[in-house]
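>>> Here is a sequence together with a model predicted from it:
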Amino acid sequence: MDRDLWSGLAVFAAIVEAGSFARAATRLGLSASALSHAMRTLEAKLGTRLLDRTTRSLAPTQAGADLLLSLRPAMAAVDDALGALDSTRARPTGRVRVNAHRPAAMHVVLPRLPGFAAAYPDVAVELVVDDGLVDIVAGRFDCGVRHEGEVQRDMISVRISDAVPLAFVAAPAYLAARAPPEAPDDLGRHCCLCYRYTSSGTIHVWEFAKDEHRFARTVPGSFVTNDVDLMRDAAVSALGVACLPRPCVDRQIESGALVEVLCGWAPVLPPNQLYYPSRRQPTAAFRAFVEALRI
């Protein structure tokens, strides 16, 4: 195969995956102008336009989308071949791309990276925060991190955290003006801070657990966001009651910036799982990363 053509196809796939020339250039270690030149050369050789570009957006044309769909199995095969070669090296090297929801990225993955970096200095980790459900194969991620039960089928999964308790919290300043809620029925008299899922666009329905009884209920949302850190900060700013993973608010509870309410009603989320395609040959770097996160 024409080496320039293969190189251009790889650049095309990287641009679509990254969503922009600038981000693709950063990942590939090239200039945006070099990528633009490569795309012009590729489109000229193929005699068809592969990308629709404006100053604000980028998307593959229908011909480009069809080509990319055909290319992905071949690129996966190349990744597998390189993974097999990498496994023969004495010292893992390369890059591991991870897609994780924010609480897991901050409180599960990030705390283990210093030890991993010290043990494997030649392995770079790219941690992409995404609270939606994503296709890690199409996004060319090595793995994803989601709660147990959210993992895609036909994936290999590894447990990387214990179950995650939730907490209902509010700021002392907010509670100074009203009686704190003691049961779910009390929330009708309160301002609630709600989370909107990025992928589906739906609002998170709050769950409650008492003894063996567990149920869900829609709460009156006075503030809605798609970012758990912003929701925590909104709670600290006395905007209302929030339901958040306990690790996200431990520090604020300890400092007194937030107070737990509805004590005894908070449910527990399933453990976090690291997952990856069963058909892909893992590199030595990726195997080391998995073992560093496994519990």
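Arrived safely.
>>> Only C-alpha atoms from now on, for both contacts and neighbour counts.
OK.
>>> Tell me which residues touch the closest residue to C194 other than its chain neighbours, please.
Nearest non-adjacent residue to C194, counting by CA to CA, 6 or more residues apart in numbering: V224, 4.7 Å away. Contacts for V224 were tallied using CA atoms under 8 Å, 6 or more residues apart in numbering; they are L193, C194, Y195, R196, M231.
>>> Show me the contact partners of the strand or helix carrying the first one.
Yep, that's L193 we're talking about. In this assignment (DSSP states H and E), L193 forms part of strand 192-195. For strand 192-195, the external contacting residues (CA under 8 Å, 6+ apart) are 203-204, 219-228, 231, 234-235, 239-243.
>>> Can you select the buried ones among those residues for me in ChimeraX?
To isolate the buried ones among the contacts of strand 192-195 in ChimeraX, judged by 16 or more other CA atoms under 10 Å, type:
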select :203,204,219,221,223,224,225,226,227,228,231,234,235,239,240,241,242,243
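>>> Comparison target below:
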Amino acid sequence: MREELSDLALFMAVAEERSFTRAAVQLEMSQSAVSHAVRRLESQVGIKLLNRTSRRVSTTDAGEKLLAALRPGLGMIRSRIEELRLLGDAPRGLVRLAASKAALHAVLWPRLSQIVQDYPEIQIELNLESRLIDLAGERFDAGIRMREFISPDMIAVKVGPDLRMAAVAAPPYLRTHGTPEHPDDLDHHACIGLRFHSQASTYDWEFERDGEELAKKVTGPFIFSESDVCIEAARAGHGIAFVTEPEVMDDIERGTLRRVLEDWCPAFDGYYLCYSGRRNISSAFRLVIDRLRYDEG
């Protein structure tokens, strides 16, 4: 029974991380040990739980049903153990996080605000830049990033729901220049660019529909380093901006911005908290991880 519970916990880690490598780093185990445990579990239940390719791991229908059943129970056990661990060690100290403004407003702020109210001896420092900071080199405890920007050797904890991108423009701009119906139509539109730092290329706009994937290099009157300024420029009628959906939902509902190419913007993995599995974790940082963890159940 003890071995079965261990295998179930390992399966859950792999399924949530969608990677044997990342799960092994998180659990401080070898990848072969994690893989062996999952194969043993599949043998015991007599059905395949994970689809494995050279690039990704995903749950089968049976695996998804098992994962949904495991999350509430194992999540509660994890929370109770964390509460007991903290009883004799009141969290205190500084936690340094690097995140974008979009991530702060979309998923972080309510929970971080509650943490410092509940634990007055915790101090949280937030660096709000779009560029990908060297977390270890600049002594940050963790960063908040999209999955595609997280290296495989880092532990990644999902902290928010899946996201969608939104291409938006002001109604006067669309009345004058027309509405793009296909991503290729953007070649004839003013597009507001985003460059995360001075040495990076401008961000390519990625679209997908019915299995067709397109990455568009766009041009226009402005290139900014922060998405909120891209939105301001779109409101002012300078062209089309491409940002995360939560950043512009209020504008869309008010009618100050209109969405275009919506059927080309499917959902994707949202924000993750990422940190090195080789670092020592303080009680304050452990609490932040636990409070930010997103419950998909």
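Great, that's in hand. Since this is a predicted model, take the numbers as computed values, not measurements.
>>> of all the contacts of V224 of the first structure, which comes closest to P111 of the first structure?
Checking these against P111 of the first structure with CA to CA, the nearest one is M231 at 22.0 Å.
>>> A266 of the first structure versus the closest one, what's the distance?
Applying CA to CA, to the nearest Å, the value for M231 of the first structure to A266 of the first structure is 17 Å.
>>> Report the spatially nearest residue to C143 of the first structure, omitting neighbours in sequence.
If the residues on either side of it in the chain are set aside, C143 of the first structure comes closest to Y276, at 4.6 Å by CA to CA, 6+ apart.
>>> Are any of the contacts of V224 of the first structure buried, and if so which?
Buried subset of the contacts of V224 of the first structure (neighbour count, 16+ other CA under 10 Å): L193, C194, Y195, R196, M231.
>>> Between those residues, which sits nearest R3 of the first structure?
R196 (45.8 Å).
>>> Let me see the contact set for the nearest residue to that closest one once chain neighbours are set aside.
Leaving aside its sequence neighbours, R196 of the first structure sits nearest to I203 (CA to CA, 6+ apart; 4.4 Å). Applying CA under 8 Å, 6+ apart, one finds that I203 of the first structure lies in contact with C194, Y195, R196, Y197.
>>> ok, back up a step: of the contacts of strand 192-195 of the first structure, which belong to helices?
Residues of these located in helices (DSSP state H): V228, M231, A234, A235.
>>> Dump those into a markdown table; add distance to P114 of the first structure as well.
Listed next are these as a markdown table, based on distance: CA to CA, whole Å:
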| residue | distance to P114 of the first structure |
| --- | --- |
| V228 | 24 |
| M231 | 28 |
| A234 | 30 |
| A235 | 31 |
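>>> ok, so of these, who is nearest A32 of the first structure?
V228 (33.2 Å).
>>> thought that closest one was touching A242?
No: V228 of the first structure sits out of contact with A242 when judged by CA atoms under 8 Å, with a separation of 9.7 Å.
>>> quick one: the strand or helix carrying A284 of the second structure to the first structure mean distance?
When elements are defined using DSSP H and E, A284 of the second structure is found to belong to helix 283-292. Averaged over the aligned pairs, helix 283-292 of the second structure sits 0.6 Å from the first structure after superposition, using mean CA distance after the TM-score superposition for the first structure.
>>> name the helices or strands packed onto that helix?
Packing contacts for helix 283-292 of the second structure, counted by 3 or more CA pairs under 8 Å, 6 or more residues apart in numbering; DSSP states H and E, involve strand 93-99, helix 109-118.
>>> Give me the buried positions along that helix.
S283, A284, F285, L287, V288, I289, R291, L292.
>>> Looking at the residues you listed, spot the one nearest H188 of the second structure.
L292 (41.8 Å).
>>> where exactly do the strands run in the stretch 151-297 of the second structure?
Read by DSSP state E, counting those that start in this stretch, the stretch 151-297 of the second structure holds these strands, from start to end of the chain: 154-158, 165-169, 193-194, 205-209, 212-216, 223-224, 241-244, 258-260, 271-276.
>>> Now distance to N51 of the second structure too, for those strands, in TSV please.
As requested, the strands of the stretch 151-297 of the second structure are exported to TSV (distance: least, CA to CA, whole Å):
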stretch	distance to N51 of the second structure
strand 154-158	20
strand 165-169	27
strand 193-194	36
strand 205-209	22
strand 212-216	22
strand 223-224	40
strand 241-244	29
strand 258-260	35
strand 271-276	22
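>>> wait, which of these is closest to S58 of the second structure?
When the strands of the stretch 151-297 of the second structure are compared for distance to S58 of the second structure using CA to CA, the nearest one is strand 154-158, at 15.7 Å.
>>> compared with the first structure, how much does that closest one deviate?
Strand 154-158 of the second structure versus its aligned partner: 1.4 Å mean (mean CA distance after the TM-score superposition for the first structure).
>>> quick revisit: need the winner for burial among the helices and strands packed on helix 283-292 of the second structure.
strand 93-99 (a mean of 19; mean count of other CA atoms under 10 Å).
>>> All good on my end, thank you.
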